[in-house]
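In: Give me a 3D structure for the following:
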Amino acid sequence: MPVQSSFSRSTVIGRLRAAGCVFAEDEADLLLSAGLATHELINAIQRRVEGFPLEHILGWAEFCGLRIRVGAGVFVPRRRTELLVREAAALLGVAGAERLPSTPPIVVDLCCGSGAVGTALAAMVPGIEVHASDLDPAAVRCARLNVLPVGGVVHEGDLYAALPALLRGTVDMLAVNAPYVPTASISSMPHEARVHEPRVSLDGGPDGLDIQRRVIAEAGVWLRQGGHLLIETSGLQAPQTAAAMVSGGLNPRIARSAEMDATAVIGKLL
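Out: Down below sits the predicted model:
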């Protein structure tokens, strides 16, 4: 591991630990191995001490074994979202086996942020057709850096309004990590998220489910019969998300991972 001569690993760890970084050792190793010039490293360490997300400093986040490009003001993909990807990949494997090779499964990464979900699915399930969309122009710019190299397309706009009309009734998979933090809970989130990630990527309304309800309400218009809607949510919110899917004509099940502290609700269009 290349280490800047002006900084010892222990010095960097000490500065990060004093600033409250829980994984100071790992973060120090990442910063020291990033190939930064001395002045860049000084700036990077200072920014981290001041509370900037490490991923924004490095320019990437690890997700599903990939390096996903992220930038300032863009939501950083969380490890818990890997549950959503695993569940989606398993269903897409079945969907792909049921279709002709000339008609690949169509996947939409809605509220895509950096496009991490769509990018990871393209890597795990080769041959799928990926569309990603987001309302935030900064997220769209970032998503294009990740999604375009895997053959996908990124659209800018509010939920389904961003998508080409020709996708109506043809989508095999809607994979959605919509904001689901209740508005009143945002103030208690970690500094990194609360200050440096866009509120639109966090705020799910009074009970955290406003965007989920909008997604579920129109899912049946875009999914093909037998297609699936997957939504990341919290353990407490999952029953409400599932109930909304029932009202929307979907047959839901709840998937959980204690290891990742993750929950997703998976609905099949009947």
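In: okay, CA-based contacts and neighbour counts for the rest of this
Out: Will do.
In: And the helices in this structure, which stretches?
Out: Using DSSP state H, the helices of the chain run over residues 9-18, 24-32, 38-49, 54-58, 82-98, 116-124, 137-147, 191-196, 210-222, 238-247.
In: between these, which gets nearest to residue 131?
Out: Smallest distance to residue 131 across those (C-alpha to C-alpha): 7.5 Å, for helix 116-124.
In: Residue 116 and residue 142 touch, don't they?
Out: No - the criterion here is C-alpha atoms under 8 Å, and residue 116 misses it with residue 142 at 10.0 Å.
In: Compare these two (neighbour count), which wins?
Out: A count of neighbours by other C-alpha atoms under 10 Å puts residue 116 above the other of residue 116 and residue 142, at 31 against 23.
In: Can I get the helices of the chain in CSV including distance to residue 107?
Out: Converted to CSV, the helices of the chain look like this (distance: least, C-alpha to C-alpha, whole Å):
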stretch, distance to residue 107
helix 9-18, 40
helix 24-32, 33
helix 38-49, 36
helix 54-58, 26
helix 82-98, 9
helix 116-124, 8
helix 137-147, 12
helix 191-196, 28
helix 210-222, 11
helix 238-247, 19
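In: Just name the most buried of those.
Out: Of all these, helix 116-124 carries the top mean neighbour count, a mean of 25, counting by mean count of other C-alpha atoms under 10 Å.
In: Show me what it is packed against.
Out: Applying 3 or more C-alpha pairs under 8 Å, 6 or more residues apart in numbering; DSSP states H and E, we find helix 116-124 packed against helix 82-98, strand 106-110, strand 129-134, helix 137-147.
In: which one of those lies closest to residue 231?
Out: helix 82-98 (7.4 Å).
In: list the helices and strands the closest one packs on?
Out: The elements that helix 82-98 packs onto, with contact taken as 3+ C-alpha pairs under 8 Å, 6+ apart, are helix 116-124, strand 171-176, strand 223-233, strand 262-269.
In: Please report the distance of residue 253 from residue 60.
Out: Per C-alpha to C-alpha, to the nearest Å, residue 253 is found 32 Å from residue 60.
In: Which of the two has more residues huddled nearby?
Out: Between residue 253 and residue 60, counted using other C-alpha under 10 Å, the more crowded position is residue 60 (18 against 15).
In: Just confirm that one contacts residue 69, I think it does.
Out: Yes - in this structure, residue 60 is within contact of residue 69 by C-alpha under 8 Å, at 4.3 Å.
In: how about this one, so we can line them up?
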Amino acid sequence: MEFKETTVNGVTYSHVPELGAAHGFSTRLGGVSEGIFATLNLGANRGDDREKVRENYRRFCAAVGTDADHMVFSSQVHGDVVRVCTAADGGLGLSRMEDYEADGLVTDVPGLCLVVFSADCLPLLLHDPVRRVAAAVHAGWRGTALGIAERAVEKMRDLYGCDPGNIRAAIGPCISKCCFETDEDVPNAMTAALGAGALKFIEMREGAKFRVDLKGLNALRLERAGLDPERIAVSPECTACRSDKYWSHRVTGGERGSQAAVIQL
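Out: Sure, this is the predicted structure:
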């Protein structure tokens, strides 16, 4: 499974054809927002004009093939809560304010468009084509240490009867090891959670600094949850390296829009 990039009516996004559900990972290209939000800002609470954000979603969802009227948002808090979404959650996004905190969304309801946001954190989409279940996950370093990726797989397994071996995963663009320099708190959290298995994803630097591979750590989490490594696609793109193409919280100091990853059965 590999990522491919597509441009439809000026909207550029990436996807994994083998994932098997309508989905996409946005870039910042192809929208109508201006200034620091130029152009495809999909963050509704960043200070951008809401009508422009709505138009951005219309364009992005049309390009990807998902339904902008049945999106489900959540308030992301860098935790490990995965919320089960039902038909009643349809439109819990731009049309209605979300009323819960969660960093993962899962559903077996056709037509619901699950949405997670990022601007250096890792977006993860999951799909089981056998049981027809989808999930969307936001994993910053805290969520990675807490095991949000595994929590999503567990929810798919325990609530919907998914066999982890059938689940396909796409780890989207995020800050990569080349740019994610941290203090010791991040590697300490990873080794406390994952033991020695985390060490190959952590590089010691000069001055008591470290570089951490969030993509590799989340792929490890997925493998430990039972996924076939051959069914885990990892985007090669780094949001910090390509701040012309993606928003990077680290590069902009927080003056930015947001990417979105969406999936719909």
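In: care to give me the TM-score?
Out: After superposition, the two chains reach a TM-score of 0.33 (TM-score structural alignment, normalised by the length of the second structure), with 138 aligned residues with a C-alpha RMSD of 5.6 Å.
In: Include distance to residue 155 of the first structure when you put the helices and strands packed on helix 116-124 of the first structure into TSV, please.
Out: Output for those, formatted as TSV (distance: least, C-alpha to C-alpha, whole Å):
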stretch	distance to residue 155 of the first structure
helix 82-98	20
strand 106-110	10
strand 129-134	5
helix 137-147	7
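In: looking at the ones you listed, which is closest to residue 176 of the first structure?
Out: Across those, residue 176 of the first structure has its closest neighbour in strand 106-110 (5.1 Å, C-alpha to C-alpha).
In: Which neighbouring elements make contact with the closest one?
Out: helix 116-124, strand 129-134, strand 171-176.
In: If we use 7 Å, what do you get?
Out: In terms of contacts (3 or more C-alpha pairs under 7 Å, 6 or more residues apart in numbering; DSSP states H and E), strand 106-110 of the first structure is packed against strand 129-134, strand 171-176.
In: My reading is that residue 143 of the second structure lies in a strand. Confirm?
Out: No - going by DSSP: H, G, I helix; E, B strand; the rest coil, the assignment for residue 143 of the second structure is helix, not a strand.
In: what number of residues lie near it?
Out: A count of nearby residues for residue 143 of the second structure, using other C-alpha under 10 Å, gives 22.
In: For residue 214 of the second structure, see how far away it is.
Out: In this view, residue 143 of the second structure and residue 214 of the second structure are 10 Å apart by C-alpha to C-alpha.
In: And the strands in the stretch 101-250 of the second structure, which stretches?
Out: Counting by DSSP state E, counting those that start in this stretch, the stretch 101-250 of the second structure has these strands, from start to end: 104-107, 113-118, 122-128, 133-139, 168-171, 181-182, 202-205, 209-212, 232-234.
In: As CSV, these with distance to residue 154 of the second structure and mean neighbour count would be great.
Out: Below are the strands of the stretch 101-250 of the second structure laid out as CSV (distance: least, C-alpha to C-alpha, whole Å; neighbours: other C-alpha atoms under 10 Å):
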stretch, distance to residue 154 of the second structure, mean neighbour count
strand 104-107, 11, 28
strand 113-118, 18, 30
strand 122-128, 12, 28
strand 133-139, 11, 29
strand 168-171, 14, 27
strand 181-182, 29, 17
strand 202-205, 26, 16
strand 209-212, 25, 20
strand 232-234, 16, 21
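In: looking at it, residue 126 of the second structure is touching residue 136, isn't it?
Out: Yes - if you go by C-alpha atoms under 7 Å, residue 126 of the second structure and residue 136 touch, sitting 6.4 Å apart.
In: Common neighbours of those two, please.
Out: With C-alpha atoms under 7 Å, 6 or more residues apart in numbering applied, the contact sets of residue 126 of the second structure and residue 136 do not overlap.
In: Stretch 24-38 of the first structure: end-to-end distance?
Out: Separation of the first and last residues of stretch 24-38 of the first structure by C-alpha to C-alpha is 19 Å.
In: For the helices and strands packed on helix 82-98 of the first structure, give me CSV that also has distance to residue 217 of the first structure.
Out: Formatted as CSV, those follow (distance: least, C-alpha to C-alpha, whole Å):
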stretch, distance to residue 217 of the first structure
helix 116-124, 22
strand 171-176, 13
strand 223-233, 11
strand 262-269, 12
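In: Looking at the ones you listed, spot the one closest to residue 45 of the first structure.
Out: Minimum separation from residue 45 of the first structure across these (C-alpha to C-alpha) falls at helix 116-124, 25.7 Å.
In: looking at the helices and strands packed on helix 116-124 of the first structure, which is closest to residue 218 of the first structure?
Out: That would be strand 106-110 among these, by C-alpha to C-alpha, at 12.3 Å.
In: Kindly provide the distance from the residue lying closest to residue 147 of the first structure once chain neighbours are set aside to residue 106 of the first structure.
Out: Closest residue to residue 147 of the first structure apart from its sequence neighbours, by C-alpha to C-alpha, 6 or more residues apart in numbering: residue 119 at 5.4 Å. Applying C-alpha to C-alpha, the value for residue 119 of the first structure to residue 106 of the first structure is 13 Å.
In: what does residue 92 of the first structure give?
Out: From residue 92 of the first structure to residue 106 of the first structure the distance is 9 Å (C-alpha to C-alpha).
In: Residue 86 of the first structure now?
Out: 16 Å.
In: residue ranges for the helices of the stretch 151-265 of the second structure, please.
Out: Assigned by DSSP state H, counting those that start in this stretch, the stretch 151-265 of the second structure shows helices spanning 185-194, 214-224, 249-252.
In: Of all those, which one is nearest residue 264 of the second structure?
Out: Closest to residue 264 of the second structure of these, according to C-alpha to C-alpha: helix 214-224, at 20.7 Å.
In: Which strands or helices does that closest one pack on?
Out: helix 148-160.
In: For residue 158 of the second structure, which of the helices of the stretch 151-265 of the second structure is the nearest?
Out: helix 214-224 (15.5 Å).
In: buried ones in the closest one?
Out: Within helix 214-224 of the second structure, the residues that count as buried by 16 or more other C-alpha atoms under 10 Å are 214-223.
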